[in-house]
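Participant: the following comprises the amino acid sequence and a computationally predicted model.
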Amino acid sequence: MKHLFLLVLLLGTVLPASAGDSFHALAMNGQPRYPADFSHFDYVNPDAPKGGQVRLAATGTFDSFNPFIVKGNSADGLGLLFDTLTEQSLDEPFTEYGLLADRIEVAKDRSSMTFHLREGALFHDGTPVTAQDVAFTFKILVEQGNPHYAQYYADVERVHIADAQTVTFFFKPGSSQELPLILGQLPVLSEASWKGRDFAASSLDIPVGSGPYRIGEFKAGQRLTFVRDPGYWGRDLPVNKGRHNFDTIIYDYYRDLTVTLEAFKAGEYDFRQEYNSKQWATGYTGPAVNSGLIRTENIPHKLSQGMQAFVFNTRRDIFSDPLVRKALNFAFDFEWSNKSLFYGQYARSTSFFSNSDMASSGLPSEQEKELLKPLDLPEEVSTQAFSLPVSDGSGNIRDNLREAAGLLRQAGWSVKDGKLVKDGKPFVFEMLLVQPDFERVVLPFQRNLTRLGITMRVRMVDTSQYLERLRGFDFDMIVSSFPQSLSPGNEQRSFWHSSSADMPGSRNYCGIKSPAIDALVDLVIAAPDREALILRCKALDRALLWGWYVIPHWHATSWRVAYWDKFGRPEKPADYGLDFQSWWIDPEKERGLADKRGRLGLK
């Protein structure tokens, strides 16, 4: 893979980049909210007390402390170990401030960028963080890390080390406007700690990081403890002030989601974010909830919600025809599901950029049509408003199933003896699941498909097997999501681009290989400004929707959180992130909670 990236990791002289400006922060659009001399983010309490222990729950198991590779099941929370070059602000759409880097230069022609590292930045073993470590990290992630890194950083042509504190990234022509911010997200690893070790091998060797926490006690697959480093080099930086307040963070692993909720209500752990609407509506009952020891809350946010969906694997012949994929959309009754299963808590996702200004709607604008015109796409993309099948919520979707049957006939399928067949082969496929609570959504869908003569087999597997099958695209249909930031860019290659369709470990679960969508992805990545980005995302959205690559699900516009009443938190929450690292243990609340739990006979 080395020849693809032309990495130049030299201490010698190279041609300099065109002179650029120096920044304390980078904003994708406009100017950073905070000046160079800011003291802390507005969504934290800079005087938050340090101390205490918080217990959290994780699902499944773990057998690796390397979150950067495909192999193994990496533990939750490992981001606490590794500092990045910059830190993203959570009250701006996409702005980053220096963390390991205290100064950032971007060439005026955007052909390169330079990070100047902070003096005094240290790894956990006491060695300094250097430009050589930055270059090493970039190289090893691209060559041996999860394949999405190679795509994420594909527009970097070479890396140059000027001195121990200065590293420059040179870009390919026409690179993404967000590439400087993407590089700011690079976690920096210690080159010395990896000498003589196989980076691509799953391992429980404790990594050397430079972040606010270190790994403490652990039991593989069951429990992992992070301990706050009181000597953390970056504890007083503006981007860290008022954050990383817990002395100890413990992750306990659970295999069953129902057991996980019951463990929370019994006091086995302290904080939980709820993703299941039924549990949110009916599951938070019992003495601890009724007495106010457990708080439940909806915290509004402004995040783009992307797309969650039933995902077709178009590599399978059975799903290669768009007519078939469209037909199966008519068999999913969202309105009934939302009413009967979700307690009306959700909005239907009708875009791959839901809840954002990048979502397409109605007829395409003239500007969108100009982008779409030269591309080989269905005529409807440019001439019609996309819409999903709807029902009255009663559960009777006879009209929708009649529409589905007509589409299947157009695709060459017919019903014989109650079974849908084509060329003598029945329409049979497998829905691969890893979350048991999704069965209640899948089974009504299965019944509707049965009425069409389609056999959908539901298979539940454990996390390890599920991840392995995803990496090799060994599935017919899955439940998955395509999260979107407020500034989509290089990650779109992993989602939709032909180059990722056959790359094990990529997020192109649909198996999309479309020159037209490739062109739109490239346009999104190369968008010169916010206006162009929005326009190009809308055009990409339309192409994806009319490809019927998924059966869209739903989204929410707030975080649902539940917690034992022992925490303090900032008065002003962030708009674009649930920053639990800015919460803290309130000693007075914790003492009162302990007394009340004792009276209720809880731990």
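Facilitator: Sure thing, it's come through.

Participant: switch to C-alpha atoms for all contacts and neighbour counts from now on
Facilitator: Will do.

Participant: got the contact list for the most centrally placed residue in the chain?
Facilitator: Centroid check for the chain by Cα atoms, centre = their mean gives residue 483 as the closest residue, at 5.1 Å. Residues counted as contacts of residue 483 (Cα atoms under 8 Å, 6 or more residues apart in numbering) are 304-308.

Participant: and these, which of them are in strands?
Facilitator: By the criterion of DSSP state E, membership of the contacts of residue 483 in strands covers 307-308.

Participant: which of the contacts of residue 483 sits closest to residue 459?
Facilitator: Compare each of the contacts of residue 483 with residue 459 using Cα to Cα and the shortest gap goes to residue 308, at 19.3 Å.

Participant: the helices in the stretch 301-450 of the chain, which residues?
Facilitator: For the stretch 301-450 of the chain, the helices defined by DSSP state H, counting those that start in this stretch cover 322-329, 334-340, 366-372, 380-383, 398-410, 439-451.

Participant: what is the neighbour count of the nearest residue to residue 349 once chain neighbours are set aside?
Facilitator: By the measure of Cα to Cα, 6 or more residues apart in numbering, the closest residue to residue 349 outside its immediate chain neighbours is residue 554, 4.7 Å from it. Residue crowding around residue 554 was assessed by other Cα atoms under 10 Å; the count is 18.

Participant: OK, contacts around residue 250?
Facilitator: Residue 250 makes contact with 53-56, 223-226, according to Cα under 8 Å, 6+ apart.

Participant: again with residue 547
Facilitator: Shown in contact with residue 547 (Cα under 8 Å, 6+ apart): residue 322.

Participant: what is the host helix or strand of residue 260 packed up against?
Facilitator: Counting by DSSP states H and E, the element that carries residue 260 is helix 257-265. Contacting helix 257-265 under the criterion 3 or more Cα pairs under 8 Å, 6 or more residues apart in numbering; DSSP states H and E is no other helix or strand.

Participant: what are the buried residues along it?
Facilitator: By neighbour count on 16 or more other Cα atoms under 10 Å, the buried set for helix 257-265 is 257, 260-261, 264-265.

Participant: turn these into a markdown table, columns for distance to residue 197.
Facilitator: A markdown table is the format used below for these (distance: Cα to Cα, whole Å):
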| residue | distance to residue 197 |
| --- | --- |
| 257 | 36 |
| 260 | 36 |
| 261 | 39 |
| 264 | 39 |
| 265 | 43 |
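
Participant: and the two most separated of those residues?
Facilitator: Taking Cα to Cα, the two most distant members of the buried residues of helix 257-265 are 257 and 265; they sit 12.8 Å apart.

Participant: coming back round to it: what's the helix holding residue 260 in contact with?
Facilitator: The contact list for helix 257-265 (Cα under 8 Å, 6+ apart) reads 57, 59, 254, 269-272, 283-284, 286, 288-289, 294, 435-437.

Participant: any idea which of the residues you listed is closest to residue 388?
Facilitator: The nearest one, if we look at the contacts of helix 257-265 relative to residue 388 and count by Cα to Cα, is residue 437, at 24.6 Å.

Participant: another structure for you, compare them:
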Amino acid sequence: MMAAGGVANATPVPTVHALALYDDPALPADFDHLPYANPDAPKGGTLRRAANGSFDSTNPFIIQGTPASGLEQIYDTLMASSADEPFTMYGLLAAGVRLDPDRHWIEFDLRPEARFHDGTPVTAADVVFSFRLLRDKGSPFYRAYYASVDSVTALDAHRVRFDFPDNDSRELPLILGQLPVLPEHYWQGRDFTRPTLDKLLGSGPYAIADIDPGRRIVYRRVDDYWGRDLPINRGRYNIDRLVYDYYRDQSVALEAFLAGALDLRLESSAKNWATAYDTPAVKDGAIRRVIVPDGQPAGMQGYIINTRRPALSDPRVRHALNLAFDFDWLNQHIFYGAYRRTQSYFQNSEMAASGLPGPAELKLLAPYRDQLPAAVFEQPLPIAQPQGLRPRLRQALELLREAGYEVRDGVMVERQSGRPLRLEFLLYDSQFERITQPFVHNLARLGIQSRIRVVDVNQYLSRLRQFQFDLIVGSYPQSANPGNEQRDFWTSAYAETPQSRNLAGVSDPVVDALVDDLIRANSRSALDTAARALDRVLRWGFYVVPQWNFDGTRVALWDKFGYPQPFPRYTPDFSVWWVDPQRAPAITARQRGQE
């Protein structure tokens, strides 16, 4: 007789309802709903939000095209995460899961009742098709994310198995739970690699209702959604219509919100938060402002430096750029003191490196002592800047001289060729123009000629895909449990892959090895240590000019929405919000009166 997992005479592997990266899932198999969801939340209403720029595709999985916002809501995944836990996945399309104790394979049991929006059952063949399609024809991200999977097999109509050649990645089984399942029958005869504006077929809680290319996309809640009564979904997906209106200028989007044309705004500007909401609707409570806590690491936002550019391939030049950035001035004069300087790629977590490397870190770093700067082992971390801009500019000037540059007639030039050091900041959001201008001014004091170029989103994405930029504003978001996605961020295999997230062009065998150490970590302490070692080496590489962070999400909303409190511990989850039927009519009338 064959045991579960297909191994004869072996101890059967138990079927479970959830997987946690470490420890056990917080919710039992018979849980009724997520602890931060309201199972009695009313259904109905509309939520209108702004999206930035434009779009020309409804396929979010491929290299080509600019995908519309919100498309993830039309697809179900094998499992779904809880925003109240660091990394735990609960069954969605999968009713149960079996994980090999040695972590060499995983099996998912699909729910027989799962259906795509056209009524077609979701089967194991669709899972196999989706995995292969995304890995082979999707964005390079999927190739990196699923790199450790050896094979995927449909065992029968409702059971699918993934095999791993090794068990180095503890998070890989949970990553496979995040797999979006696409309908094989729909994509037969269609070119997956080309952008489309079709209303693509999924199995999730929403379907595309209307598309105005480049201007608006509307989703409708699926009334007969097969999974609406599952415990993981109870109290979620309450709003009938989700509308994303596109604005090329964020100041126009803000005015549209204040005028009642939008219902909710995620405010990214500290200045706007401090000064732009002095309106009657705010004063009388028709518009509320809420800060939703975020327990995830802040990650890294900064000016990403393209090391593929010859002038930027020298870490001394990149270090000099870091020294010329004056966060303290920005925070005082532009940000109203709202931010903290970002120091780490794993900011606001135990994974952030500090001081000199400790014994556990040294054990990972010591084999590469000859390949790393001595400062990695001997000096405190570099981003904590000395006081005052002038001493930093003097230090930057010395670094540039060491790198072969000198100032001639007020212009920083390469000593041998006489070629000026010129840089371009490529932006698509005009909000960052005024923030970048002081940086440009400081670089000019060093003799570096730099300019700001603001382009539309489509042109911006086109240049990013081919790495045609000097510096951009970008981010490396991090979860409490980083893993396989770090390959796409940092490793040599993705340094020249179009549309990879290795935007800085990092190609360093030491970084490659440390990423592998992080992925192989088999305990929380091992993960923290590996992340600190990687963080330290990246910071001494000066691949980014770090900016700032804020440990929450600023939300401005017209006061017609309800949401459970307290908020989930780790990430905001707007799927549990609802339109309040008592407050909504008066607020909607107020909005219409202001438009």
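Facilitator: Sure, I can see it. As the structure is a prediction and not an experimental result, all values here were calculated from the model.

Participant: any idea what residue 291 of structure 1 aligns with in structure 2?
Facilitator: Structural correspondence for residue 291 of structure 1 with respect to structure 2 (TM-score structural alignment): residue 284.

Participant: trace residue 148 of structure 1 over to structure 2, please.
Facilitator: With TM-score structural alignment as the criterion, residue 148 of structure 1 pairs with residue 141.

Participant: now do whichever strand or helix holds its match: distance to the chain's middle.
Facilitator: Assigned by DSSP H and E, residue 141 of structure 2 belongs to helix 140-145. Centre-to-centre, helix 140-145 of structure 2 and its host chain are 14 Å apart (Cα atoms, centre = their mean, to the nearest Å).

Participant: map the residue nearest to the centre of structure 1 onto structure 2.
Facilitator: Residue 483 of structure 1 maps onto residue 477 in structure 2, with residues paired by TM-score structural alignment.

Participant: in stretch 443-462 of structure 2, what counts as buried?
Facilitator: Burial within stretch 443-462 of structure 2, assessed by neighbour count using 16+ other Cα under 10 Å, is assigned to 443-452, 454, 456-458, 460-462.

Participant: the longest helix along structure 2 aligns to what range in structure 1?
Facilitator: Within structure 2, and with DSSP state H defining each element, the longest helix by residue count is helix 524-541. Helix 524-541 of structure 2 corresponds to residues 530-547 in structure 1, going by TM-score structural alignment.

Participant: which parts of the matching stretch are buried?
Facilitator: Taking 16+ other Cα under 10 Å as the basis for neighbour counts, the residues of stretch 530-547 of structure 1 that come out buried are 533-547.

Participant: what sits up against stretch 409-426 of structure 1?
Facilitator: Taking contacts as Cα under 8 Å, 6+ apart, the residues outside stretch 409-426 of structure 1 that touch it are 321, 323-324, 408, 427, 452-454.

Participant: hmm, 10 Å instead?
Facilitator: 318, 321-324, 327, 404-408, 427-428, 450-455 (Cα atoms under 10 Å, 6 or more residues apart in numbering).

Participant: neighbours around the residue lying closest to residue 168 of structure 2 once chain neighbours are set aside, how many?
Facilitator: Excluding its sequence neighbours, the residue lying closest to residue 168 of structure 2 (Cα to Cα, 6+ apart) is residue 520, at 4.3 Å. By the other Cα under 10 Å criterion, the neighbourhood of residue 520 of structure 2 contains 20 residues.

Participant: residues in contact with residue 520 of structure 2?
Facilitator: When contacts are taken as Cα under 10 Å, 6+ apart, residue 520 of structure 2 is in contact with 166-171, 483-484, 514, 526-527, 530.

Participant: which residues in the stretch 101-250 of structure 2 form helices?
Facilitator: Using DSSP H, counting those that start in this stretch, the helices of the stretch 101-250 of structure 2 run over 124-137, 140-145, 172-177, 184-187, 250-258.

Participant: for those helices, give me a markdown table that also has distance to residue 106 of structure 2.
Facilitator: Below are these laid out as a markdown table (distance: least, Cα to Cα, whole Å):
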| stretch | distance to residue 106 of structure 2 |
| --- | --- |
| helix 124-137 | 13 |
| helix 140-145 | 16 |
| helix 172-177 | 7 |
| helix 184-187 | 22 |
| helix 250-258 | 45 |
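
Participant: so which of those helices gets nearest residue 383 of structure 2?
Facilitator: Distances from residue 383 of structure 2 to each of the helices of the stretch 101-250 of structure 2 were compared by Cα to Cα, and the smallest falls on helix 140-145, at 28.7 Å.

Participant: against which helices or strands is that closest one packed?
Facilitator: Helices and strands in packing contact with helix 140-145 of structure 2 are listed as helix 124-137, helix 172-177, helix 485-490; criterion 3 or more Cα pairs under 10 Å, 6 or more residues apart in numbering; DSSP states H and E.

Participant: next, the buried residues of that helix.
Facilitator: Neighbour count says helix 140-145 of structure 2 has 140-145 buried, by 16+ other Cα under 10 Å.

Participant: residue 374 of structure 2: which of the residues you listed is nearest?
Facilitator: Distance to residue 374 of structure 2 across the buried residues of helix 140-145 of structure 2 (Cα to Cα) is lowest for residue 144, with 30.9 Å.

Participant: before we move on, back to that, out of the contacts of helix 257-265 of structure 1, list just those in helices.
Facilitator: Using DSSP H, the subset of the contacts of helix 257-265 of structure 1 located in helices is 288-289.

Participant: which PyMOL command selects the buried ones in the contacts of helix 257-265 of structure 1?
Facilitator: For the buried members of those, the matching PyMOL selection, counting by 16+ other Cα under 10 Å, is:
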select buried, resi 57+59+254+269+270+271+272+284+288+289+294+435
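
Participant: from the contacts of helix 257-265 of structure 1, which is closest to residue 512 of structure 1?
Facilitator: When the contacts of helix 257-265 of structure 1 are compared for distance to residue 512 of structure 1 (Cα to Cα), residue 435 wins out at 25.2 Å.

Participant: in this structure residue 270 of structure 1 contacts residue 288, no?
Facilitator: No: the pair residue 270 of structure 1 and residue 288 fails to qualify as a contact (Cα atoms under 10 Å) at a distance of 12.0 Å.

Participant: which neighbours do the two have in common?
Facilitator: With contacts taken as Cα under 10 Å, 6+ apart, the residues that reach both residue 270 of structure 1 and residue 288 are 264, 294, 564.

Participant: can I get these in CSV including distance to residue 594 of structure 1?
Facilitator: Putting these into CSV (distance: Cα to Cα, whole Å) gives the following:
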residue, distance to residue 594 of structure 1
264, 15
294, 12
564, 10
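
Participant: which residue packs closest to residue 189 of structure 1, ignoring adjacent ones?
Facilitator: In this structure, residue 189 of structure 1 finds its nearest non-sequential neighbour in residue 137, 5.6 Å apart by Cα to Cα, 6+ apart.
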